[in-house]
Structures are given as structure tokens and as C-alpha cells.
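Asks: No letters, just coordinates:
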């Protein structure tokens, strides 16, 4: 059944005049007449009776009116539910410890009451996250996506670069260094448990290892970040890599050291993926915020050539 015809019928019933209904709907009186006539043909009844003083509903029209009002109201609620800004922005931050989650949290704190929902599609690779954005499961996602895997209908913006830092225990040979270069890490074991094959972070660390001749492995089970911190504190040879801005906590007695990398600084690019033309006001505000609030990138950086953006 034609929703506009039902809407027109309800408006005619409320105004009592075809011309008044046309004025309220922003159409011609002829359009109102055609819609009512089409509705009557579909239902095979007379709904509106014209009189010298306007129009009145027939008995069938009076029966239809409450159902028509309910149908029009339901359609208006459905339209409102997906109108930009009418629902919270749903954004995938991948992991609540890392830079995207921290940046979105700072954005929220700068705009109390903002309607957003931060989720973690931690088991999804970049391609799966992109599909989740396309099909509306989420509105946006932070990922490092290869340029040849950006689907039609998606836009990307490079808004967050996480400079990598070396994390070591107090007994590590590099523990006292104020900063190290990637080549300084040659010969040291870098352990990053939990790197899942086929993910963009697996591709990133493989490119990093190949470029600088590093030994990066994910051997053994991953018992969580706390277990990793314990292992680093107890080892004189083990190291791992974390992103600047990532939030990790450990006991003070661990005395772990976060050491910046430089010349060049490897950065993990968190690209924001969103549907092209998405006009959600919170998404627009978040993008504006990240453009102005993101920390300044080091002068000399490295990232894989395959990264889009």
C-alpha cells in the first residue's frame, strides 16, 4: 500500500479540505485528489465524500482512519530511527587498550553526553571489519587496510598514527637507552604473542621484520597482557613492541621501560573506515576532533608500502 497515499488520506481527514491538505503536504490539490482516488481504487471503496463545505469521511473511511494513522506513525518512526544523528554512532576500536580506544574516549570526555557506542571486533581482520562497516553492523572502524582491499562504498582517512615503542624489563641490555633505532633491535628477540595469521597486524609486523632484519615472533600461547608483563620483568633478553598511546598497566616492582624508536620511527597507521557519504553528526565531529587533537607525527616515519591512505 502506498504510504504517501495513506499519509494524504490522514491529512485530508484532519483538515477536512483537499486544498488545505495539499498546502500542508506541499503538493498540488490535483496530487491530493489522485492519491485519494488511487487508494480508493486499491481498496475498492469510497473513502472521502466531497461536500460544498469541504470533505468528510465515508463510513469505510472512518473505519480505515485509525489504521492509516498507525501505519503512517510506524513509517515515521522507522525513518527517524535511521536518520543521521537519531541513534548512537557505533564504532569499532579493535582493542580497548590501544590508541583508537583512548582517542575515542578523549573525544567523548570533550563532549559529555555524546551518543556513541565503542565496540571491539577483535576477532575480525581488516577485510571482515570493512564488510561490517558496509553492511551497517558498525558505522566506522579503525584498521590498517591494504590499498587494494578498500571496497567500493567505503572511504578511509588516516587520522591516528601510533609510533612504536620498545617495552623491556630492567635487566634487558637496552633498558637504560633513552631511545633506539630499529636497527639497534637486530639480534634481540621481540615477542608479540597473540598475532593472528591473516590479520593486518600480522602483515604489519612481517613487513617491519623484513625491512629492518628483526626477529619478531608470536610463538607460544598468549595468556594475556598481564602474563606478558610478568615475562618481560623476569627476562634479561625478551622485548616486545607497543604503540605509543596504548594503555598498559603493570606492578611498580616490574620496573618496565618504554623506549621510543626513532630514525625512522615505525608507526602503526589506524585508518578510519566509514561508509562514503555517511552524514552521522557524531562521525563528522569525531573526524574533526582527531584532525586537530592527534599528536604531531615524528619527522621521519616508516610504515608498510601496502597501507592505504
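Replies: Arrived safely. Note that the structure is predicted; figures quoted are calculated from it, not measured. Residues are numbered from 1 along each chain as shown.

Asks: Please count neighbours and contacts with C-alpha atoms only from this point.
Replies: OK.

Asks: what distance separates stretch 58-72 from the centre of its chain?
Replies: Distance, stretch centre to chain centre, for stretch 58-72: 42 Å (C-alpha atoms, centre = their mean, to the nearest Å).

Asks: In it, which residues are buried?
Replies: For stretch 58-72, burial by neighbour count (16 or more other C-alpha atoms under 10 Å) applies to 61, 64-65, 68, 72.

Asks: Could you dump the residues you listed into CSV and include distance to residue 150?
Replies: Listed next are the buried residues of stretch 58-72 as CSV, based on distance: C-alpha to C-alpha, whole Å:
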residue, distance to residue 150
61, 53
64, 50
65, 49
68, 44
72, 39
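
Asks: So which of those residues is the closest to residue 148?
Replies: Residue 148 lies nearest to residue 72 out of the buried residues of stretch 58-72, by C-alpha to C-alpha, at 44.6 Å.

Asks: take the one below as the second:
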């Protein structure tokens, strides 16, 4: 359906005159007549009758008018959904409780008037494809896990190094420690059922194991963080790693302990990725906000895998 013809029909219906619609739309009266006639032919009905006072809607015209207005509203929303500056900024994070979500919550609090969509894509290949297609505007990832380098049109900046903490139940051998060194973790079972081979976070923990001789078990199904916390609370032989900024809530009876890891402190590197030609104005605002509010990276006494981007 020709939306300009629909727009012309609405102008005539609201003003009651072809001449007035022509003036409103900055076209000739003849063009108005042609558009309305074409619309009537397409619909197979008469929309107006000529009257001494101008053009009056027929029964079919009155029936069509609210739908015509909705057609224009839908068209305007469709254009706004893809027009930079009009559509929400779409940002990919790994999960809803991690540091990346926390960074985006802070951004939203600082800029509450900016429209924002937060999505969760699973692996880095999917995220890069979405960046290149324009499906998302930015993604938080660990750059770059062993594998193909980032495409030349994808840029990244390291925004946050998140210290790891050991999470134990009250009966674990290390539960009373105020901090533990990486060497003290050797021989302890660290259970992380969410590790998926081929992901950047699995590559990170593989290198952590290799560097310090740790034992990380990824056996069993991943039933989510609540089930993980239940198991850690009830099993003295098991502990797990959590990021310092990961938001956790558990029943008081669990009495879980979050223990800093030191000497060195393993940190998980969060980087922001985006397509270099993305014109969305809020993307620049996000980058500036992260640069001003995050603590940076490369602090002395920390550890990251050798493949992590230094930028």
C-alpha cells in the first residue's frame, strides 16, 4: 500500500477539502486527487463523496480512517527502530548478575533518558556477527581468547579487570580465611559447571589451571547460580570462583563465604567491542562513561592469560 496515498487520504479526511490537503502536503490539488483515486482503486471502494462543503467520508472511508492512521504510526515506529539516535542502544552482556550488567546499570543510572536494550548472546562469534550486522551496538567480552583475531572492522577497549573470589560453604577447609593465595588453592576442588568448551571464559580458566596447577571441575549439568550456591553450601569439599562484582543472594542458612584470592590476584578482563562504523550517538556516550568510571587494568600483582588484549 502506498503510504503517501494513505497520508494524503488522512489529510483530506481531517481537513475536509482536497485543496486544503494540497496546501498542507505542499503538492498540487491534482496530485491529491490522483493519490486518493489510486488508493480507492486499490481498495475497491469509494472513500469520499463530493459535497457543497468539500469532501465527506463515505461509510467505507470512515471505517478505513483509524486503520490508515495506525498504518502511518507503524511506519514511523519502523523507521525509528533502525535510525541511529532514535532507536535504543543495544548492548550484549554475558548474564544478568555479572560485572557487565553492573556496568550497564551504572550507565543507565547516569543517563536515564537514553533508551537502552540489554541482550545476552552466548559466545563471541555470535556477538561479532551481531555487531557486524548491526543487530547490536556493543558487546562485553574477554579479548581475545585463543582463536581467530578480531575482524578489522571490530574495535575493542579493555574496560575492567574483575578480581576473582573463592566462594565456599561454612564447613570448607578455607572458610575461615580472610584471603587465600593462589598456591593455597592447589589440591582443592573448584566446581564450575557453567564452563563450556570453546567459550572465552572456558579458555580463561583453562589457562588459570595450567598456570597454577589448580583443579577445576565442570562436571554435571548447569542448573544456574541458585543450584550452584545450594551445592557449595552443602558440600564441604567443593568451592567455586565468583567475580568480585557478581551479585549473589542466598538464604541466611547457607552462610557462604566470599574470600579474596591473592599473590597474584587472578582478574577477569572485560572488554567492550563495537563496529568502527557504528554511528549511534549513545555508543560514544557509553565509551566515555566507561573510560571515566572504571578502574582500568594492568594493576601490579594481578594475573591474566597471555592472550588477553593489553588495550
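Replies: Cool, the structure landed. What you are looking at is a predicted structure, and each value in this text was computed from that prediction instead of being measured.

Asks: what's the TM-score here?
Replies: The TM-score (TM-score structural alignment, normalised by the length of structure 1) is 0.73; 255 aligned residues with a C-alpha RMSD of 3.0 Å.

Asks: Redo the buried residues of stretch 58-72 of structure 1 as a markdown table? Include secondary structure and distance to residue 239 of structure 1.
Replies: Formatted as a markdown table, these follow (DSSP: H, G, I helix; E, B strand; the rest coil; distance: C-alpha to C-alpha, whole Å):
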| residue | secondary structure | distance to residue 239 of structure 1 |
| --- | --- | --- |
| 61 | helix | 78 |
| 64 | helix | 74 |
| 65 | helix | 73 |
| 68 | helix | 68 |
| 72 | helix | 63 |
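
Asks: From residue 182 of structure 1, how far off is residue 214 of structure 1?
Replies: To residue 182 of structure 1, residue 214 of structure 1 is 8 Å away according to C-alpha to C-alpha, to the nearest Å.

Asks: tell me which element the closest residue to residue 86 of structure 2 other than its chain neighbours is part of?
Replies: Distances taken as C-alpha to C-alpha, 6 or more residues apart in numbering put residue 80 closest to residue 86 of structure 2, at 5.3 Å, once the chain neighbours are dropped. Counting by DSSP states H and E, the element that carries residue 80 of structure 2 is helix 59-82.

Asks: Ok, residue 240 of structure 1 next?
Replies: Using DSSP H and E, residue 240 of structure 1 sits in strand 238-243.

Asks: Now do residue 177 of structure 2: how many residues are near it, please.
Replies: Residue 177 of structure 2 has 11 neighbours, counted by other C-alpha atoms under 10 Å.

Asks: can you check the one 3 residues further on too?
Replies: Taking other C-alpha under 10 Å as the neighbour definition, residue 180 of structure 2 ends up with a count of 18.

Asks: Test my guess that it contacts residue 262.
Replies: Yes. Using C-alpha atoms under 8 Å, residue 180 of structure 2 makes contact with residue 262 at a distance of 6.1 Å.

Asks: and residue 273 of structure 2, that's in a strand?
Replies: Yes. Assessed with DSSP: H, G, I helix; E, B strand; the rest coil, residue 273 of structure 2 lies in a strand.

Asks: wait, doesn't it sit right on residue 144?
Replies: No. With contact defined as C-alpha under 8 Å, residue 273 of structure 2 does not reach residue 144; the gap is 10.6 Å.

Asks: for the closest residue to residue 65 of structure 2 other than its chain neighbours, what are its contacts?
Replies: Computed as C-alpha to C-alpha, 6+ apart, the closest residue to residue 65 of structure 2 that is not its neighbour in sequence is residue 10, at 6.9 Å. By C-alpha atoms under 8 Å, 6 or more residues apart in numbering, the contact list for residue 10 of structure 2 reads 65, 68-69.

Asks: among those, which ones are buried?
Replies: Listed as buried from those are 65, 68; burial here means 16+ other C-alpha under 10 Å.

Asks: Turn the contacts of residue 10 of structure 2 into CSV, including distance to residue 121 of structure 2.
Replies: Listed next are the contacts of residue 10 of structure 2 as CSV, based on distance: C-alpha to C-alpha, whole Å:
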residue, distance to residue 121 of structure 2
65, 42
68, 38
69, 37
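
Asks: where exactly do the strands run in the stretch 51-200 of structure 1?
Replies: Here the stretch 51-200 of structure 1 has its strands, by DSSP state E, counting those that start in this stretch, at 54-57, 89-92, 116-119, 140-143, 154-168, 189-191.

Asks: Nearest approach to residue 303 of structure 1 belongs to which of the ones you listed?
Replies: strand 154-168 (9.7 Å).

Asks: Report the mean deviation for the closest one after fitting onto structure 2.
Replies: In the superposition with structure 2, the average deviation recorded for strand 154-168 of structure 1 is 0.9 Å (mean C-alpha distance after the TM-score superposition for structure 1).

Asks: Give me the residues contacting that strand.
Replies: Around strand 154-168 of structure 1, the neighbours that count as contacts under C-alpha under 8 Å, 6+ apart are 99-100, 130, 134, 174-175, 232-233, 238-245, 256-261, 265-276, 287, 290-291, 294, 297, 309.

Asks: Among these, name the buried ones.
Replies: Using 16+ other C-alpha under 10 Å, the buried ones in these are 99-100, 130, 134, 174-175, 232-233, 238-245, 256-261, 265-275, 287, 290.

Asks: Which of the contacts of strand 154-168 of structure 1 fall in helices?
Replies: Under the assignment DSSP state H, those contribute 99-100, 130, 134, 232-233, 287, 290-291 to helices.

Asks: what would those residues look like in CSV with distance to residue 159 of structure 1?
Replies: CSV is the format used below for these (distance: C-alpha to C-alpha, whole Å):
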residue, distance to residue 159 of structure 1
99, 11
100, 10
130, 17
134, 20
232, 31
233, 33
287, 8
290, 6
291, 6
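
Asks: Alright, that wraps it up for me.
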